[in-house]
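Asks: What follows is a predicted structure for the sequence shown.
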Amino acid sequence: MTAPPAVGAAVDRAYRDEWGQVVATLIGATGDWDLAEDCAQEAFAAALSTWARDGVPDRPGAWLTTTARNRATDRLRRDTAAKAKMRELALLARDPGEPATEGIPDERLRLIFTCCHPALPFPARVALTLRTLAGLSTAEIAKAFLTAESTMAQRLVRAKRKIVEAGIPYRVPPAELLSARLAAVSAVLYLVFNEGYGDADGQRGLTAEGIHLARILVRSLPAEPEARGLLALMLLLEARRPYRTADGVLVALEDQDRSRWDHAMIAEGVGILDEALAARRPGPYQVQAAIAACHATAPDSAATDWPQIAALYRELARLAPSPVVDLNYAVAVALADGIPAGLALVDELTESGRLEGYYLLPATRADLLRRDGRAAEAAVAYETALELAPTDAERRYLTGRLRAL
């Protein structure tokens, strides 16, 4: 029987909001990742028919957790080889509406830190996070990262095996380790977001998953300003992401129609950033969010506060030094203090060799040369950038700039 549309929509919403919580609760109770995912899937499947008959419950998450718990209990009782796992069933019997144990506001937080444990290879952390917390299928994750499904399946199996064999604890790290581990978690979530942000067609949906997971992190760690900084950064970038391309061609920030940006999302991002900065514990994500806010709140390109952006990039270089940050700082200096000052910094980067093969280095030099009226030199730099550009949208943009010269 096909569920009524309203019931289907309710199950879809619950899947989006509750999947990670249901899976996290079962993993915490049984220690069996595959069992947790299987029983969660069965619970959502059961919801379609039961909710169509009895109505959508007032607390969908509690209903789903209880149903999944019962499925897990039945399976474990039938499996004599798994009797040892029954040790945790007392935890499963807890009312899913009760607060989590040990003062942790959300079981998903344990799952986030376990998925992102530094003992796991970085690609495995990303895949496991998307599978267990966001509920993406193996095929969806493989497609998002342009990897064969079989390869992604093996990656997930190895990651789960590593957790068991290495005895990786299913917990939030102690206070003295939290800051360092939070940086590792944030790196995974930001990579998920960036994979979607760089998708010109916007079909992979990973920006939404990154934002969804960052919201969980903020709700779970409300006193951590960097978690808020990460969420603010994602929101401020996502507000203008759909307009980064037009007809398959990259659109420069200064040429985007700012009236089409999502200003409600910008306002939310700025508000969350203000909350983070109020803690007076600045970190790299807060600084990047502040830079994004300068762009997002400027009424037009000419009104952009480039001196402020240059100062923020100096701070970011102090907190998280990298040649890419130095390149962005050079652009801000060029637009704040004059093209020659910025070009000098770009030339220093070129001579250092730290960004060799990175297409944005010659592309940036080409753009600054174009602005300085040095068309012939700009053309050579654009041609170099074209040879290195990784996507069609970027190549079309550079080709357009070259032709315009």
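Replies: Looks like it came in fine.
Asks: drop to CA atoms for contacts and neighbour counts, all remaining ones
Replies: Fine.
Asks: Can you give me the buried ones in the helix or strand encompassing residue 15?
Replies: Per DSSP states H and E: residue 15 is located in helix 5-30. If you call a residue buried by 16 or more other C-alpha atoms under 10 Å, then helix 5-30 has these buried ones: 7-8, 10-11, 14-15, 17-30.
Asks: now stretch 370-381
Replies: Within stretch 370-381, judged by 16+ other C-alpha under 10 Å, the buried ones are 370, 375, 378-379, 381.
Asks: Any idea how far apart the tips of that stretch sit?
Replies: With C-alpha to C-alpha, to the nearest Å as the measure, stretch 370-381 spans 10 Å from end to end.
Asks: try this one side by side with the last:
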Amino acid sequence: MAAAAGDVPARIDAIYRADSRRVLATLIRRLGDFDLAEEALSDAFAEALRRWPSEGIPAYPRAWLVAAGRFRALDALRRRARRDASLAVVAERIERDAEGYRSTSAPGLAALDGELVDDRLRLVFTCCHPALAPEGQVALTLREVCGLATEEIASAFLTAPSTIAQRIVRAKTKIRDEQLPYEVPGPAEWPARLAGVLQVVYLVFNEGHHASSGATLVRADLCAEAIRLGRLVLGLIDGGDETPSAARRDLGLEPRRSSGATEAAGLLALMLLNDARRSARLDVAGDLVTLEFQDRALWDRGQIAEGVALVERALANRNFGAYTLQAAIAAVHAESPSAEATDWPQIVGLYDLLLRVAPSPVVELNRAVAVAMRDGPAVGLALVDALFAGAAGRELERYLPAHATRADLCRRLGRGDEAAAAYRRALALARQAPERRYFERRLAELETA
């Protein structure tokens, strides 16, 4: 592939951004070790920077990088085997696997490129393996699948880089020591394992959409990474990737594509629709603006259109679940010109379905809010009070939105003392500066009323 020597570093940078995670995923499969594969990836791109300006960019750059990384790893293992005999066995295995692909000539790379499959789905499932601690799954996924640096992950989660590094090391060690399989799970495991993957993606998004602590409510970088990861997962299980159909059958994807893709599409829709409101959720001073008062002209109509299309596609499949129903609720909000014009009966109906699919006190609380908008605050408050008095009361007592909801309903009903007490409880639970300022304003308004 001809390119001016001065343009080559920029082209290599573009290839890194587009394909480095895919090359890494294949190297992990071929080398059988995360750390060795990361080192091989770095060595392969360093070799490309050294050789491609004079030799030209190869016709199959991804295959070239896989071959170069594997050969550099093999050389490193041979050197280390002089001090550690156990590594000689690993080196022999990699050398056997490399037979036939020693040449970086065009025919050799073409043969290798023809055999390459997209290993990123294997990587996703391994990083989200249920044997790993949840915080380790999140950190490892962001590091290996999304390519974020340890410092970037730490900054996003307001955690020390050393803590994130330890989580990643522990996860890799568990994968190695327990020999967790680097594979797409079989038919029996598929539903539960895919649910675990989607849960990790949603955890990353939620931390970005509503940060658990800190000075800012929204972390756009985490939202963007979660959406990017959601697109990747959907594309890989839905046939939107470049994996040949024969290889897809070998991976066992074809029989499960329909059911798996439905909830993956639902999750991506949910994230897109919620993220579409990001610019309207805070005012110029960084203070919280609730949905009722948001300037809907600031909502991202492109994301809304994409999210609504994904919702419609998912609902057309009878296998939809909780993510799709939540996305359908978000779509009703997104398509409403105002809070007053929102189709609250439809939203209540969707919450009724969601309670059947994924019952929880939080879903019941959200349904109570929708009922209050449909039938009035007194009806909604009765439902909220029943939740606090019931089996879910202890859990809701520690849940900030429950107290904020009760406070708002009491305020609307003119029950100022009860509203103030609920706002104070919400304020005590608030960890975000914009939330604290919001509840402080509400309390001040009640005191001056």
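Replies: Good, I have the coordinates. Here the structure is a predicted model, which is why all the values come from computation and not from measurement.
Asks: quick revisit: have a look at how far, on average, the helix holding residue 15 of structure 1 is from structure 2.
Replies: On superposition with structure 2, the mean distance recorded for helix 5-30 of structure 1 (mean C-alpha distance after the TM-score superposition for structure 1) is 3.3 Å.
Asks: what's the following helix or strand after that helix?
Replies: Assigned by DSSP H and E, the successor of helix 5-30 of structure 1 is helix 33-54.
Asks: Check which helices and strands that following helix sits against.
Replies: helix 5-30, helix 60-78 (3 or more C-alpha pairs under 8 Å, 6 or more residues apart in numbering; DSSP states H and E).
Asks: could you give the angle of the first one to helix 33-54?
Replies: Note on geometry: by axes from the mean of the first three to the mean of the last three C-alpha atoms, to 10 degrees, helix 5-30 of structure 1 and helix 33-54 are set 150 degrees apart in direction.
Asks: and what of the last one?
Replies: What separates the directions of helix 60-78 of structure 1 and helix 33-54 is an angle of 120 degrees, with the same axes, to 10 degrees.
Asks: distance from helix 60-78 of structure 1 to structure 2 after superposition?
Replies: Compared with structure 2, helix 60-78 of structure 1 is 3.5 Å away on average (mean C-alpha distance after the TM-score superposition for structure 1).
Asks: Neighbours of the aligned partner of residue 410 of structure 2 in structure 1, how many?
Replies: Residue 410 of structure 2 maps onto residue 369 in structure 1, with residues paired by TM-score structural alignment. By the criterion of other C-alpha atoms under 10 Å, residue 369 of structure 1 has 21 neighbours.
Asks: Would you indicate which residues of whichever helix or strand residue 369 of structure 1 is part of are buried?
Replies: If you go by DSSP H and E, residue 369 of structure 1 is part of helix 360-371. Of the residues in helix 360-371 of structure 1, 360-370 count as buried by neighbour count, 16+ other C-alpha under 10 Å.
Asks: and if you look at stretch 260-267 of structure 1?
Replies: Per 16+ other C-alpha under 10 Å, stretch 260-267 of structure 1 contains these buried residues: 261-263, 265-267.
Asks: Name the nearest residue to residue 446 of structure 2, ignoring sequence neighbours.
Replies: Residue nearest to residue 446 of structure 2 in three dimensions, not counting chain neighbours: residue 416, with 6.5 Å by C-alpha to C-alpha, 6 or more residues apart in numbering.
Asks: gap between that neighbour and residue 398 of structure 2?
Replies: Relative to residue 398 of structure 2, and taking C-alpha to C-alpha, residue 416 of structure 2 is found at 22 Å.
Asks: Ok, residue 406 of structure 2 next?
Replies: In terms of C-alpha to C-alpha, residue 406 of structure 2 sits 13 Å off from residue 398 of structure 2.
Asks: Next: residue 353 of structure 2.
Replies: Distance of residue 353 of structure 2 to residue 398 of structure 2, given as C-alpha to C-alpha: 26 Å.
Asks: Could you do residue 311 of structure 2 as well?
Replies: To residue 398 of structure 2, residue 311 of structure 2 is 32 Å away according to C-alpha to C-alpha.
Asks: quick one: which of the two has more around it?
Replies: Neighbour count, other C-alpha under 10 Å: between residue 311 of structure 2 and residue 398, residue 311 has more, with 30 against 13.
Asks: Now do the contacts for the equivalent of the more buried one over in structure 1.
Replies: Alignment note (TM-score structural alignment): residue 311 of structure 2 maps to residue 273 of structure 1. Taking C-alpha atoms under 8 Å, 6 or more residues apart in numbering, we find residue 273 of structure 1 in contact with 228-229, 232, 286, 289-290.
Asks: Thanks a lot, catch you later.
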